[in-house]
Structure formats: structure tokens, C-alpha cells
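> Provide a 3D model corresponding to the input given below.
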Amino acid sequence: MARKITAALDAAEAATADGGAVPEAAAGQDRPELRKAIEEIVGSGFTGITLRVHDERGEWAASAGVAELGGTAKPPIDGHARIGSNTKTFTAALVLRLVAEGRIELDAPVADHLPEFGLDEQITVRMLLQHTSGLFNFTGEVQDDGTLAPGIPMPYGPLGKEWLDDRFHAYRPEALVRLALSRPARFEPGTDWSYSNTNYVLVRLLIEKVTGRSFAEEMRRLILEPLGLSGTVVPDASPEIPAPHAHAYYRHEEDGRTRTVDITRHNPSWVSTGGDMISTTRDLHTFISALMGGELLPAPLLAEMCTPETKVGYGLGVFVQKTAGGGTVITHNGGMAGYATLMYSTPDGSRTLTAALNCVDDADLSIATAFQSAQQRLVDEVFGGGQAGPAQP
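Here you go, the predicted structure:
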């Protein structure tokens, strides 16, 4: 399997490895608390981090650490990253745009549009977006007794090495759904909450069925082009990531030795719309600020999106969380095979925090504790404290 980045991408990345023409931090701003935070986050075990904050003081962006193991260049300020489950917020916004167009109804049975899967007739579009369908998660489920029911090979868990060895394999979204449906449901639709990538792969297939166009085409038509998100990509089964970007790595044991592999290039179809998109901290800011600011959705639909269920506070593609000071943040974070991204906003879009982190990942998800601490640290600095929330692949 080819592991080397193409010469063209290498040349482009080398030319912009210091962040290109984008200045690090806005002129005249001194945010030593943020600078200290990102330096300490790198010290906790991350290879690198890029942070972007928009608030009443303006825009501040900077990076720390390195873009590549063995190198000295920092992660590029406007670099691309695999955004993991932030993909779900983009996807939910796309569905709600189609609801506004009259193409989809939130409380309609999904089986009406996708009869070929034999779905429970009780499962609605809303349940998919809110993770209340009860469908098995094809990337694996942690059972009530704490044991793991594995799904397809993925970077985390007992099948991590299998994923690594076959990381350029292409999966069809229909196959992922059928695997999930071959396992027992977690609960009766609408009676509980359980995070499942299966929900969002079904949403992708639903979008394609009702529009007659690919998910990528509809994402460009209704989200990316209207907002000018030129750094955001729906990769489908392509292993490429646009330059500039920081690198992602995977550590594993082989023949009694610890080996570290560059996994920047891999086929993201293993997670599909559960977490395959690529973006930048700038585009994530533009997207969440515009979404919360009412630029994408009519007010009633935005209100529905930000109305959380009662178990964990999940709306439609977003977590709704309280800060220590009694405020509210709208968020989704993502973890994706050596990359992690943060996306937080006030409900009106006036203050945002977006970040991209790169690391050496492994099957045990050893970076998880450091990632949780990093989220909490940055939320505390920018929003005055609150629950940072989970990151999901």
C-alpha cells in the first residue's frame, strides 16, 4: 500500500508549513493565557495543536508543537484536519436545510424513504439525528456490563491492528448499515439515547434518496458554497487530505517492538458520514458561527436543532451544554485516527472556539484523558468553564 504523500502535496505543504501567509494571532492581540494553554496541551502528549478563538476582542489564532514527527515546523494555522464527528453537525444542518425546502420531514418514518433496509417503522429522521433510534453502532458498542461488542475494524479497540493493515479498504455505506442491522437494537426507538454512527450513515443515504444527488453534491450546494467553505471537503473513499496539513500517527506493537506509522492518508469510508469530513479551524468557525447566527436555518428549525434530549443534552447533531457561569455552549467534537477537532459556540454565534489537534494514536486510545483535559482547559479559558463533552469517532 502506498503510504507516501504525493510529491505535489509534499511541495505544497513544505511551502506553507509555517502557516503560509496567515499571521499567527491577530495583530495587536496578546493572549498569553491561550498561548500557555496550547503549549501545555502539547506537553500533555499531543504532537501539535492549532487554536482559533473569535470573541469580543476579535480573532486570535496560533499553533504549538510540530506538524510532523522529527520536524520543527509548527502545525499550519489554516491547515486541514480530519474532523471526525464534527461531520455530524454539518450533516444535521444539511438535513434541516432540506426540511426547510420541504424535501424531508423530521418526524416521518425513515423506512418510507429507505424501505430496502427493513427498518423499524417507529424510527424517524429526528431519532437518527438525535441518536435515539436504538440502532447498533457499526463501529462497536460498549454494552451495559462494560464489555465491547465489536463492529467493523476501526483504530480503537481489539481490531486496531486489523484496521491499520487494511486502512485503504473501501466500505460502501449500505454495507455498514446492513452490518449494524444484523445486530440486536440497543432499545426500542425513542425510549433512550445511545451514540451510533449508523444513524448518520442512514441520514446520508436518506439525503441521496430524496434529492437524487450525492451527499457531497448536496453538502456543497446547501452548506459549503453558500458559506464559502473552500477548505472543507467530503472525501468519500479518497485517502487524500489537502495541503497544508499536520500529520497523524498510529502506534502499535509488532514483533516485540513498538512501531509508529504515519496514517495521515487512509480511506475514511470506514466511518462514512459518522465522521469522514475534512476542514480547517477557520471553516469550522465560519460554519458554527453562521449556523448559530441564523444564516443557514429558519429560526424554528434552529431552535429544534438546539433543543436537547434529557439524558446527555444532545440536540440534532449538536451537544447543548451549560458553562460554570450559567451560560450555554453549542458544541460537537471529533476524534479521527490521529486527529481531533473541537467546535464550540455561544447560541448566537458571537463567540467561538475551534481547534485541530494531531497526535500519535493507538488501539487503547491512550490520548483520551489528555484530550478530555485539553477540551476542558480551552472551554474554561474561552467560555468561563463548563462540561467539555465527549469526542467520538
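> switch to C-alpha atoms for all contacts and neighbour counts from now on
Will do.
> residue boundaries of the helices in the stretch 101-250 of the chain?
Chain-ordered helices for the stretch 101-250 of the chain, with DSSP state H, counting those that start in this stretch as the definition, fall at 125-130, 160-165, 173-181, 197-211, 215-219, 225-227.
> Following up with a second sequence; could you model it the same way so I can compare the two?
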Amino acid sequence: MNNNIKAPFRRLRRVAVTALAVTLLATPGVATADSRPELQGAAQGFVDVGFAGMQLRVHDQRGEWVGSAGVRKLGETAKPPTNGLFRIGSNTKTFVATVVLQLVAENKIGLDASVSEYLPRFGMDPRITVRMLLQHTSGVFNYTGDYYNGTTMPGLPSTGQEWVDNRFRTYQPDELVRFALAKPALFAPGTDWNYSNTNYTIAGLLIEKVTGRSYAEELRRRILWPLGLSGTVVPGARPEIPGPHAHGYYHYQDAGRPKTVDVTRQNPSLLFAAGDLISTTQDLRKFFSALVGGELLPDSLLAEMRTPHPKANYGLGLFVEDAGCGVKVLRHNGSTIGYGALMYSTLDGSRTLTASITAGNVEADLAEGYPKALDKLLRAVFCGGQATN
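A predicted model of the protein is given here:
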């Protein structure tokens, strides 16, 4: 569930998807599809490279535009609901980082304090700080599998038939952390950068330790309820998506034979606090706009969050990048098997893009086609259609 601007869906590299005809639907109270042909064309591009469906929400100086593309379910003609819920994958990390930084603001957590002071039960390297968790510089192994310095290292079942067979298994967060810590550290704390789901599972446990409440309850108290994010769910181990939604599929090879499985229902406990949330394009826009607009954090900590690591352009729970044409954006994309999510904003919050992408039953061109489709969408939203290269 690594997230770089050209290919934020590394997991979806193994997920197959279907190319289907696209019609963009208008939502009452927002612009019609015909009024934004550049967005219609951009959404068409994602379907053309093989995604089954897409929900897209853009907010800019022209107002709000909402549309959907492709189909809600294979074999049917209905489009994805524009108010649909979906698995947001690693966008969860931005929510978790925000809660941790709120606790820093309340002097309940030290940003540069040793994590072992709060969670001594894991026997972690005392040099690992809270900041290192949020910025992925801890060196801790990624329990869903890792790739570092040219070496692939398997983790818990997260792809192929093994994941399919285990997709309803319930994992405990301590189990995930202990599995990761049993592996050698990839590098000394603070000396390099490597994206790891383990960092945020530990951050979720840190929230629980210092507040005495569950990660889910604290997220609801601090973000979901105050912002009215009624479509955002912390599912725990529940496999259902509780509301209108598009189906996600997994197309993979098993013993040399292609298979396609509807993976809409899956137990998200494997990604506790790292990629388990369910949300909507509207809720993601509300959350990101509130965060960027300074409603959730004091200015000093928002500035820390937006200060990127030089190797990866990753701050504390989000990326800081150039969308092209000199426009800087904040973002955090994410994926689980079957689903992908996009969340972008300009630094001043004047333009936002939130989207869901669902996988289908053929292999998508994620090496070349997906980056081109993403580039076209970013040009349309942030660069007035200009080329970004």
C-alpha cells in the first residue's frame, strides 16, 4: 500500500480490472457532466486502462462536480453510486497521523519521544520516535511484505490465492506488530525512508495507550463526529461495506490459471490503523479540506505535517508534491485489493480531488496506462489541462 504519484496502488499491480463503457452521472446540486468535459475525459481514461468503475469529486473555483464512471457490479449496467462507500486503504494514515498530532498538541504524546516509553511491551528499539512512525523512517519491517534495496521480503498473506483463502481472518494489532518486529530492521532508525504499514498500526496502538480508548472511538470523537463524516466507518473486523457501494474484484493467477473473485467483502483487520477505513468522496473532501484549512491542528503542527522527507516527499501522514505546472499539492492515495482511493488538495485548499477506483476482471495496464490516466486527471483539476511534463 505504498503511495507514489505515478503508481499509488502497488498492491493493485496484482489486481486485475475490466474495461467498460463510461457514462458520467450528475448529482443534484453540483455541475453536470456536460459542463466539465475535461473531467469526463479524465474519468474515461481510468476506465479505458481497465478499471471497472470510478467515483470522482472535484471542488474548485467553478464549484463542485461529482460523477461516476463504469459499472457498480460486473455483469450489470448500473453506474457506481456517486454517494457510494469504498475502502480507502492508506488514506487511513492521514486520519491516524492527525489524531496523533492532536495528542501532541495536548502534550499527551511527544513527537520526538521514544515510542518504547509508551508501548514498552514490544521491546522496540528505543531510538524509534513517534515522528519516525508518522514519516516512515523507523526502519521497521512492513508486515504485509517489503521491498528494500532490491530485495523482496514476504510478509503475512496479502496477495494471490493465499490472501483469498485468508481474507476473512481476524488479525489482532499486537499480532501484526510482533510479526514485523520479529524481522530484522531494514535500517537504523532515522537513517532512511521506507513505507511500512507497521508504523501506523503502532501509531494506532499508541493512540489507544495514551487515551485509554479504542482507536475507532478516538477517531470518531476527534474527527468523524465533529466534521459530520457520516459516511466514514472504522470497520474493525467486519467484512461488509455498510451502505451503497460498488463491487471490487481481484483477478490473479493461481497455478498458471487466471481467476477473478468478488472481494467486496473482506476482513480489514490486517490493516488496523494503516488502511482499514471505509469512506466516501464527500467525506474525504470534508476531512482533507478541514485539515488543510487548519481546523484540526494548530499551525505549527500542520507545518510539521507538511514538511516532506527529502527522499520521498512524505511529511507526517501525507505527501507534498508537484502536480505539474508549478502547482504544489498535498495528497495521500491508497489501496486494498479490489479498491483504490485518491485524495488531493492544493496547499490553500482551493482545489480538491477525491476519488474511488474499483478493480474488475481483466488485468489493467498499471505500468503505463494508469500513470497516464492519473496525469490526465491531475492536469484537468490542478493545471487547467496543461501538460505536466
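> Would you pull the TM-score for this pair?
Both chains were compared after superposition, and using TM-score structural alignment, normalised by the length of the second structure their TM-score is 0.89; 365 aligned residues with a C-alpha RMSD of 2.3 Å.
> Let me know which of the helices of the stretch 101-250 of the first structure is tucked in deepest.
Relative to the other members of the helices of the stretch 101-250 of the first structure, helix 125-130 carries the highest mean neighbour count by mean count of other C-alpha atoms under 10 Å, namely a mean of 26.
> what's the mean deviation for that one versus the second structure?
Aligned to the second structure and superposed, helix 125-130 of the first structure gives a mean residue distance of 0.3 Å (mean C-alpha distance after the TM-score superposition for the first structure).
> Which other helices and strands does that helix contact?
Contacts of helix 125-130 of the first structure with other secondary structure elements, assessed using 3 or more C-alpha pairs under 8 Å, 6 or more residues apart in numbering; DSSP states H and E, are made with helix 197-211.
> If I take the helix it packs on and helix 173-181, what angle do their directions form?
Helix 197-211 of the first structure and helix 173-181 are oriented at 140 degrees to each other (axes from the mean of the first three to the mean of the last three C-alpha atoms, to 10 degrees).
> distance between helix 197-211 of the first structure and the chain's centre?
Centroid separation between helix 197-211 of the first structure and its chain, computed with C-alpha atoms, centre = their mean, to the nearest Å, is 17 Å.
> any idea which element residue 354 of the second structure lies in?
According to DSSP states H and E, residue 354 of the second structure maps onto strand 352-358.
> Next, the mean deviation of that strand compared to the first structure.
Compared with the first structure, strand 352-358 of the second structure is 0.4 Å away on average (mean C-alpha distance after the TM-score superposition for the first structure).
> elements contacting the helix or strand just after that strand?
On the C-terminal side of strand 352-358 of the second structure, the nearest following helix or strand under DSSP H and E is helix 369-382. Using 3+ C-alpha pairs under 8 Å, 6+ apart as the contact criterion, the neighbours of helix 369-382 of the second structure among helices and strands are helix 37-48, strand 319-324.
> Start and end of stretch 54-71 of the first structure, how far apart?
Counting by C-alpha to C-alpha, to the nearest Å, you get 29 Å between the two ends of stretch 54-71 of the first structure.
> Equivalent analysis for stretch 208-220 of the second structure, please.
One end of stretch 208-220 of the second structure sits 13 Å from the other (C-alpha to C-alpha).
> So what's the gap between that stretch and the chain middle?
Relative to the centre of its chain, stretch 208-220 of the second structure is centred 21 Å away, using C-alpha atoms, centre = their mean.
> sorry, back to before: okay, the helices and strands packed on helix 369-382 of the second structure, which one's buried deepest?
With neighbours taken as mean count of other C-alpha under 10 Å, these reach their highest mean count in helix 37-48, at a mean of 22.
> got the contact list for the strand holding residue 354 of the second structure?
When contacts are taken as C-alpha atoms under 8 Å, 6 or more residues apart in numbering, the neighbours of strand 352-358 of the second structure outside the stretch itself are 17, 51-60, 86, 88, 246-249, 281-282, 284-285, 289, 338-346, 381.
> can you list the helices of the stretch 101-250 of the first structure in TSV and add distance to residue 103 of the first structure?
Written out in TSV, the entries for those read as follows (distance: least, C-alpha to C-alpha, whole Å):
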stretch	distance to residue 103 of the first structure
helix 125-130	12
helix 160-165	37
helix 173-181	22
helix 197-211	7
helix 215-219	12
helix 225-227	19
